[in-house]
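Visitor: take this sequence and fold it.
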Amino acid sequence: MPEPAPQAAGGAIAGVLLAAGMGRRFGGDKLLHPLPDGQPIAQAAARALVAALAPVGGTCVAVVRPGQTALADVLAEAGCTIIECPEAAHGMGHSLACGVRATAQARGWLVALADMPRIAPPSYAAVRDALLHGDARTIAAPSWQGQRGHPVGFGRHWFEALSRLQGDEGARAVLAAARGAITLCPVDDAGVLQDVDRPEDLADLGR
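Guide: The predicted structure follows:
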């Protein structure tokens, strides 16, 4: 397994790719399922996130469950540092907190889901830039046709709240507390809404 993630350099944006889900509705390890180009779902998501952060010196960690060796390998190949979260089976909140704590010195966090492989690089970049040009309290997300999507960016102010998350609600409580203060970044990209939960969802990617 790769070494534990270093803390992100002060002032940098850290990417946190959540890749510890069980994939029960998919009926198997969906994150390793190949896309038409042969690339695993999670690897496509990871490469887009890494590409968006590289120009600004950002780091990227991918949070997995212990023992997900094959998944860790493809995510490391995409440029992520791997974080194993022992509590990942208890819900996404634990995984997100684990990734944020591992990059505790970051200026902000760009939180992405490994089962959303069709988010275009400019959509990641739009949220990244909102964090870079905002202040510590900034929360930003892309929107397509009026609907908020992923990834979601959090400024430094939100470290404590994010690092203590538990359960399966992810960052919903943080977003609810900041309602009305979320910066929406309009994008021409349906991929910001398209996740893969079931095999039939693969047919909708790219539409």
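
Visitor: alpha carbons only for contacts and neighbour counts from here, please
Guide: Noted.

Visitor: name the SS class of the residue most central in space within the chain, please.
Guide: The chain has A112 as the residue nearest its centroid, 1.6 Å off, counting by C-alpha atoms, centre = their mean. When classified by DSSP: H, G, I helix; E, B strand; the rest coil, A112 comes out as strand.

Visitor: contact partners for it?
Guide: 15-18, 49, 150-152 (C-alpha atoms under 8 Å, 6 or more residues apart in numbering).

Visitor: for L162, same thing?
Guide: Per C-alpha under 8 Å, 6+ apart, neighbours of L162: 96-97, 100, 171, 174.

Visitor: second input sequence below; structure requested for side-by-side comparison:
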Amino acid sequence: MITAIIVAAGYSFRMKQFKPLLSLGERTVLERAVESFLKSGIRDIRVVVGHRADELYPILERLGVQTIVNPNFAEGMFSSVTAGIKSLSPGTQGFFLLPVDNPIVKKDTIKKLQNAFFATEFGIIYPTYQGTRGHPPLISCRYLSNVMAWEGPGGMRALLDHYEQDALEIEVEDPGILLDMDTPEDYQQMQKYCGYKRIPSENECNALLKNSNTSVQVINHCQQVALLSVVISSYLVGRGCPLNIDLIQASALLHDLAKGVPDHAQVGADMLNKYPEVAQIVAEHTDICLNSTNQSITEKEIVYLADKLVKDGHIISLQARFSGPLEQYRNNCKVFNKIMLRLSNAQLIQSKIEQIIEMPLQNIWMG
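Guide: The predicted model follows:
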């Protein structure tokens, strides 16, 4: 029997957000990692948790996998590896070892590693892509006592290096084995790898605008909003925010796709059902739903704010953008309050961004 051990107990210090719960398309990183094994026929899957474990329990219960709690997760990843290994059933012949931040592995890769494991005498099977080793290795249970007794530096990798003569490399057509999520830039690359089919390219966005008979004036506005959104996002990524800039650019280019019709934000979103992540942002670019407890910045917030900062091809202040409508509808309480809410949300988002980049937002385009 082969078991999969997924390690998801760490702090995610370099990422600055909790990696297991970050999204990859419509699923979380943790769900993607588990599905990599489920799709390949592995049924004994064990996920080692520690930091923020309570937030992972509902997901793991729904997925039907075994949860292993590592109370010593603060000691580092190797403590989570040993916690997972201690849980293995007596009949286990080998185990895959996958950090949760390497969640994109094809089922054919898993099957190739298993076939090599049972067809040879090698005890450590590594997948390689274009000659470079990746995750997950498949390790024979004859090494369990060696792992439990290991006290040297370097963790699991250093231990396995001692048994290189027992290692076999299997070349696979799977670049995902090399993709991890140590940094926000890594996360962006993984999002692009996973979700490129759900995010239209710039050329595709322009074709969608043209086919929808969008006016030149609206297209110019969308292009200006997209440019500003990308500039703001670049500053935020430089400060460690794990943002998908391709998603932001596409959503900004398409946010006014249905401009001119009633409820154009939702109509535009409905037209983009082929691209669900873009559609969600387009749906909220006029009236956004903010999570008051979430201090991180999201793609939809950037597009929302940029749209409010652009008027007639120029970047203006929020006060300048909203002063006219507020004056116009000052005697219409319902409309006035709706405009005030839009202004308030924009100000809140701008304040969050300025705290992250540690300077006034206007310095970006005035500097």
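
Visitor: may I see the contacts of A112 of the first structure organised as CSV, with secondary structure and neighbour count added?
Guide: Shown next, in CSV, are these (DSSP: H, G, I helix; E, B strand; the rest coil; neighbours: other C-alpha atoms under 10 Å):
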residue, secondary structure, neighbour count
G15, strand, 30
V16, strand, 33
L17, strand, 31
L18, strand, 26
L49, helix, 36
H150, coil, 23
P151, coil, 28
V152, strand, 24
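
Visitor: considering these, which are maintained in the second structure?
Guide: Retained in the second structure: 15-18, 150-152, out of the contacts of A112 of the first structure (criterion both residues aligned by TM-score structural alignment, their matches' C-alpha atoms under 8 Å).

Visitor: which of the contacts of L162 of the first structure map to contacts in the second structure?
Guide: Kept across both, from the contacts of L162 of the first structure, using both residues aligned by TM-score structural alignment, their matches' C-alpha under 8 Å: 97, 171, 174.

Visitor: ends of stretch 195-209 of the second structure, what's the gap?
Guide: 21 Å (C-alpha to C-alpha, to the nearest Å).

Visitor: now do the SS call for G93 of the first structure.
Guide: Under three-state DSSP, G93 of the first structure comes out as helix.

Visitor: quick one, what contacts it?
Guide: 165-171.

Visitor: most neighbours, which of those residues?
Guide: L165 (23 neighbours; other C-alpha atoms under 10 Å).

Visitor: using JSON lines, lay out the contacts of A112 of the first structure together with distance to H90 of the first structure.
Guide: JSON lines is the format used below for those (distance: C-alpha to C-alpha, whole Å):
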{"residue": "G15", "distance to H90 of the first structure": "22"}
{"residue": "V16", "distance to H90 of the first structure": "18"}
{"residue": "L17", "distance to H90 of the first structure": "17"}
{"residue": "L18", "distance to H90 of the first structure": "14"}
{"residue": "L49", "distance to H90 of the first structure": "25"}
{"residue": "H150", "distance to H90 of the first structure": "22"}
{"residue": "P151", "distance to H90 of the first structure": "22"}
{"residue": "V152", "distance to H90 of the first structure": "21"}
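
Visitor: where in the first structure does the lengthiest helix in the second structure align, residue-wise?
Guide: With secondary structure taken from DSSP state H, the second structure has its longest helix at helix 333-357. Using TM-score structural alignment, helix 333-357 of the second structure lines up with nothing in the first structure.

Visitor: now, which of the contacts of L162 of the first structure sits nearest Q145 of the first structure?
Guide: Nearest to Q145 of the first structure out of these is A171 (C-alpha to C-alpha; 22.6 Å).

Visitor: what lines up with that closest one in the second structure?
Guide: Aligned partner of A171 of the first structure by TM-score structural alignment: M156.

Visitor: host element of its match?
Guide: helix 155-161 (DSSP states H and E).

Visitor: contacts for that helix next, please.
Guide: 77-78, 81, 147, 150, 152.

Visitor: distance to Y187 of the second structure added to those residues, as a markdown table?
Guide: As requested, the contacts of helix 155-161 of the second structure are arranged in a markdown table below (distance: C-alpha to C-alpha, whole Å):
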| residue | distance to Y187 of the second structure |
| --- | --- |
| M77 | 20 |
| F78 | 23 |
| V81 | 23 |
| V147 | 30 |
| W150 | 32 |
| G152 | 31 |
